[in-house]
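> return a 3D structure for these sequence lines:
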Amino acid sequence: MSRLALAGIPSGDRAARLAWARLVEPGDPAAARLISAVGAEAALHGVDPSSTLGQQMAVRVPDLDVERDLEIAAALGARIVVPDDDEWPTGLDLLANPPFCLWVRGPVQLDEVCERSVSVVGARAASGYGLHQAKEISAGLAERGWTVVSGAAYGIDGAAHEGALAVDGVTVAVVAGGVDRPYPAGHAGLLARVADAGAVVSEVPPGSAPTRWRFLSRNRVIATMSRGTVVVEAGLRSGSRNTAKTALEHQRVVCAVPGPVTSAVSAGCHVLIRDGALLVTDTAEVLEAVGPIGELAPVKRGRQDPGDDLDPSHRVVLAALRVGSSTTPSRLARLCGMSEGEVVGALGVLGLTRLVSHDEDGYRRVPRRARA
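Predicted coordinates for the structure are as follows:
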């Protein structure tokens, strides 16, 4: 069988994976199957040029220069991480078509920060409410030692990174283009800060454009790199819902933040919740969902009044009393449909709890402000 005309590629798995990343698109199923069967290097040199995969690769062979890619990575201060490296995030191995390799810019050890990480994603055209929630949740996660993973897009993604950075936390940006091509351009400064404090990660080589289909491929990395995904705002057609779907398929926790039922950018979140995603409203609830067993969020309750735990009959007597005028036990008995003895007993309990007072005309309710 003839082979592709590949020359000048250094030997070894790492170099072969760099070549694969240059020759085919991220998540290519045919390439993934071949690599899984025989390994990256043997697969690369064993592709049938007449096959669909071979014909696709042949178009890009003239642009292949592994040594150049290694030099570019070094110049960028980036490193290449492959599945055999300790730094490889193990969650990516769950994917049927995992990345061939990762380009990483940043000081953190990727496998370590992904062990305690949450993806926070959502709409680009986010509302003020959504941006606030993304920042608050992400800042709370970072303060508790969790890494915030997102995609560096405008809207919720950017707010998630900003929230983590605001508290000197760690955040990871998974981008759809090369690590040398800030996208969107307006987030060049933000991506530089992420690279200084966390990591900017891509599965496509330097110089690669962030095409529409690469965003979808990028989403599967975000979904499986972390322990869970929080969707803050999402429309009915949304890449964030795609991320959530992938996370759910790979046994990751999926959470969604509710919004107004009239909000188009929250409609996707509401569908996720109806389909089984966990409704969350703050960091504590997110960590209860994705964190270790026993990391429970405080139970949210309304205002507790002294009379809330009263016996039902005592509560009836209290409701019948007025603040501005006193009432006798006999009148209360008629109002409440109780015996006078029962009323007197209830008044005794209410008096001990300082809910009622007694004067020469009878009993009255104590005003709320006077109970302290």
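> okay, CA-based contacts and neighbour counts for the rest of this
Will do.
> touching, Arg354 and Pro367? I think so.
No - assessed by C-alpha atoms under 8 Å, Arg354 is found out of contact with Pro367, at 9.9 Å.
> hey, where'd the strands end up in the stretch 201-350 of the chain?
Counting by DSSP state E, counting those that start in this stretch, the stretch 201-350 of the chain has strands at residues 228-231, 253-256, 278-279.
> which one of those lies nearest to Trp103?
strand 228-231 (22.4 Å; C-alpha to C-alpha).
> neighbouring contacts of that closest one?
Strand 228-231 is contacted by residues 117-122, 223, 240-241, 243-244, 247, 252-257, 269, 286, 290 when judged by C-alpha atoms under 8 Å, 6 or more residues apart in numbering.
> in stretch 141-156, what's buried?
Neighbour-count burial for stretch 141-156, counted by 16 or more other C-alpha atoms under 10 Å, picks out 141-143, 146-156.
> start to end distance for it?
In stretch 141-156, first residue to last residue: 15 Å (C-alpha to C-alpha, to the nearest Å).
> I have a second one here; can you model it like the first so I can compare?
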Amino acid sequence: MDDKPVDDRSAGGPQVRAPQADSAPPGAVQTELALGVGAAPVSPVRERLARVALTRLFEPGSPVAGRWLRSHPAVELIELLRGGGTHRELKLDQQRLTVLRQRLALADPVADLERLRSLGGRFLMPGDAEWPSQLTDLADAAPIGLWVLGTGSLRLLALRSVAVVGSRSCTSYGAHVATELAATLAERGWVVCSGAAYGVDAAAHRGALSVGGMTVAVLACGVDVQYPRGNSELIRRISEQGQLVSELPPGEHPSRFRFVLRNRVLAALTRGTVVVEAAPRSGALSTARRAQELNRHTMGICGPVTSELSAGVHALIRGGGATLVTDAAEVIEQIGAIGADLPSPARCRPRPRDLLHHTAALVLEAIPGGPLGAPVGELALRTALPADQVLKELYELCSLGFVQRAGSHWRVIR
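From the prediction side, this is the model:
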């Protein structure tokens, strides 16, 4: 396959201008002519149209489609399904084949491409220059293709990206941490990826957008569907300033299992995953587990031990499944270049007492607290130093503002 991205508009030539036919569904007729059934060899345009059609047939992560596409063109699978035949590699029963043929009869890949192109989007498939090669780590669960809405190269953005995920019903602590973390990562040139859901996801996207950074939302619905509705404005901003990415074709709505399947793409696409807040049964933990399976860096942020929404993260860290991180610098240390993205060593500002030399510090510590203090003779006994030396140190301490003299006694003033 040509590595150069194919302009989907090349599918608009004579081969896709289907004649009107009352005896068959318009989508089926148009699809068959567009794919050029029986033609050889398989062109990039036909392969693209076939993969677009397959996104209507199979759910994301289908091992059936994945196994086939690892060794065969998508066009051959379309032809096989249309003919009603089977194949030992497909491992499909007759009932499933019937359902897939029914879906194929309704599929119209040309219309899907036109619909997204009208919004400024595009369809990516393996072999395109913009395709993120790390998605092959998903093996049979690799995406058939990706629908993308937004500017920039997804492949290049993914090279320096990190997923920030967490609970939808996050606390104010979780929202604050996610926002600050994402903003700092974006300021350091990292792309923040999440799922555009309520809670931690939304906070992470907003944090990156707030500093003019790049953010990518991997969706469990079509990129033209704004879900959840409460995040419609946020999703619109991401499409303008970042990218919306989905395996599902235009118009498709989310379901519970599609969210779980989406998480595998989020984990594979990025260099690492940070879980900000998650209850023991949180869906965000599935992204972390996927990241572990894919040998991606998995990190967790500690929260209040009294919070149920931090219990899942704590268990993940305690079990060795994630590295404890507290800020963006520690995240970058994990996912950045070896030896090049190390955080600055933590430094505590020294107290004035820490700067005193040993003898002066010894005398200062020997003075009892309270307004009375102690005389020089008593301090000499306490420190085992000559009285003359103790007196000299006391005057130096007085000049530095640590002690003051009250008659024959010396007392501490700071």
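> one step back: any chance of CSV for the buried residues of stretch 141-156 of structure 1, columns distance to Glu233 of structure 1 and secondary structure?
Output for these, formatted as CSV (distance: C-alpha to C-alpha, whole Å; DSSP: H, G, I helix; E, B strand; the rest coil):
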residue, distance to Glu233 of structure 1, secondary structure
Leu141, 18, helix
Ala142, 20, helix
Glu143, 22, helix
Trp146, 21, coil
Thr147, 20, strand
Val148, 16, strand
Val149, 16, strand
Ser150, 13, strand
Gly151, 14, coil
Ala152, 15, coil
Ala153, 13, coil
Tyr154, 13, coil
Gly155, 9, coil
Ile156, 7, helix
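> of the residues you listed, closest to Arg214 of structure 1?
Gly151 (11.8 Å).
> corresponding residue for the closest one in structure 2?
Under the alignment defined by TM-score structural alignment, Gly151 of structure 1 is paired with Gly195 of structure 2.
> so that match sits against Asp201, correct?
Yes - using C-alpha under 8 Å, Gly195 of structure 2 is in contact with Asp201, at 5.8 Å.
> pull the contacting residues for the match of Gly151 of structure 1.
By C-alpha under 8 Å, 6+ apart, the contact set of Gly195 of structure 2 is Val165, Asp201, Ala202, Ala217, Val218, Leu219, Ala220, Leu266.
> scan the residues you listed and report the most crowded one.
Val165 (32 neighbours; other C-alpha atoms under 10 Å).
> give the contact list for the counterpart of that residue in structure 1.
The equivalent of Val165 of structure 2 in structure 1 is Val121 (alignment by TM-score structural alignment). Contact partners of Val121 of structure 1, counting by C-alpha under 8 Å, 6+ apart, are Ser150, Gly151, Ile156, Asp157, Ala160, Thr229, Val230, Val231, Val232, Glu233, Ser240.
> mind running it again at 6 Å?
The contact partners of Val121 of structure 1, taken as C-alpha atoms under 6 Å, 6 or more residues apart in numbering, are Ser150, Ile156, Asp157, Val231.
> for these, which one is nearest Val81 of structure 1?
The closest of these to Val81 of structure 1 turns out to be Ser150 (C-alpha to C-alpha; 19.0 Å).
> how about Val162 of structure 2, secondary structure?
strand (DSSP: H, G, I helix; E, B strand; the rest coil).
> what number of residues lie near it?
Val162 of structure 2: 29 neighbours (other C-alpha under 10 Å).
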